[in-house]
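>>> Got a predicted structure plus its sequence, pasted below:
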Amino acid sequence: MTYLHDDARLIRSHLSSQARPPEDSDALFLLYAVLMRAKGEHVTEVDVHDAWAAWMATRNLGHPALVPFESLDTSAQSQDLPYVQAIHSAARDRRATRNP
């Protein structure tokens, strides 16, 4: 395992029970780990959607949500929020453990 796998696990541990990650989403959470390392608490719903879209493009090019975040309806946009919150929380947790 790598440091990115560790960060992906940390993000998963902060994910609310209401979120339903897609099946076989380990690679997606690696992308979320990169977002966390690059942007920390500045990650946005647009960032999360873009990471998801990159992941989904390798799985199903015909998925109807493979459009820019702004083109999604409000319901679809809201599905990214739990992942943003988990990334923010994980970033705070990681920062706290590095700077006690």
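That came through, no problem.
>>> Going by C-alpha atoms from here, please, whenever you check contacts or count neighbours.
Fine.
>>> contacting residues for the residue sitting nearest the centre point of the chain?
Compute the mean C-alpha point of the chain, and by CA atoms, centre = their mean the closest residue is Y32, 4.0 Å away. Residues near Y32 by CA atoms under 8 Å, 6 or more residues apart in numbering: A8, I11, V48, A51, I87.
>>> before we go on, here's another structure to hold up against the first:
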Amino acid sequence: MSSHLDPIAELIRDCLPTEARPPAGSDDLFRIYAVLLQAKGEAVTDEDVHNAWTAWTQTTDDTHRALVPFDELDAPTRALDAPYTRAIRTAARKLHRSTAR
């Protein structure tokens, strides 16, 4: 069964650059990203995205090395969140434009 979050989640996924590789079985993660979009819109940060990913990953792999606060990650690991942040911001702009008409 789908909810009102699913189209937003799909839009975020569609806004990802081609080099981004979402994890397998990440529908629930993208629903969390949809909630971030609704709560923060274009103000979403890489730290927000990391925290959402952490909540999702903890349910599937509670030993993952990146399950730490964002500021404890090394720069290459932090950079992995950036494409998702940009996708959420892009999706927020697209949603805003479509509802402003």
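Noted; the coordinates are in hand. These figures come from a predicted structure and were not determined experimentally.
>>> And the TM-score between these chains?
Comparison of the two superposed chains (TM-score structural alignment, normalised by the length of structure 1) gives a TM-score of 0.98, and 100 aligned residues with a CA RMSD of 0.5 Å.
>>> tell me which element the residue nearest to the centre of structure 1 falls in.
helix 26-39 (DSSP states H and E).
>>> which residue numbers in structure 2 go with that helix?
The alignment of helix 26-39 of structure 1 onto structure 2 (TM-score structural alignment) spans residues 27-40.
>>> hmm, back to that, gap between the residue nearest to the centre of structure 1 and N99 of structure 1?
From Y32 of structure 1 across to N99 of structure 1, the span is 22 Å (CA to CA, to the nearest Å).
>>> need the contact list for H5 of structure 1.
Taking CA under 8 Å, 6+ apart as the criterion, H5 of structure 1 is in contact with L30, A33.
>>> biggest helix in structure 1 by residues?
When structure 1 is parsed with DSSP state H, its longest helix is helix 81-98.
>>> Now do that helix against helix 26-39, angle only.
Counting by axes from the mean of the first three to the mean of the last three CA atoms, to 10 degrees, helix 81-98 of structure 1 lies at 60 degrees to helix 26-39.
>>> Pull out the buried residues from helix 81-98 of structure 1.
Using 16 or more other CA atoms under 10 Å as the test for burial, helix 81-98 of structure 1 gives L81, P82, Y83, V84, Q85, A86, I87, H88, S89, A90, A91, R94.
>>> mean offset of it relative to structure 2 (after superposition)
With mean CA distance after the TM-score superposition for structure 1, helix 81-98 of structure 1 departs from structure 2 by a mean of 0.2 Å once superposed.
>>> any residues touching that helix, and which ones?
Residues contacting helix 81-98 of structure 1 (CA under 8 Å, 6+ apart): 7, 10-16, 19, 32-33, 36-37, 40-45, 48.
>>> let's see it at 7 Å
Helix 81-98 of structure 1 is contacted by residues 10-11, 14-16, 19, 36, 40-41, 43-45, 48 when judged by CA atoms under 7 Å, 6 or more residues apart in numbering.
>>> cool, stretch 63-71 of structure 2 as well?
E47, H50, T54, L73.
>>> Please give me every residue in contact with the last one.
In other words, L73 of structure 2. Neighbouring residues of L73 of structure 2 by CA under 7 Å, 6+ apart: A66.
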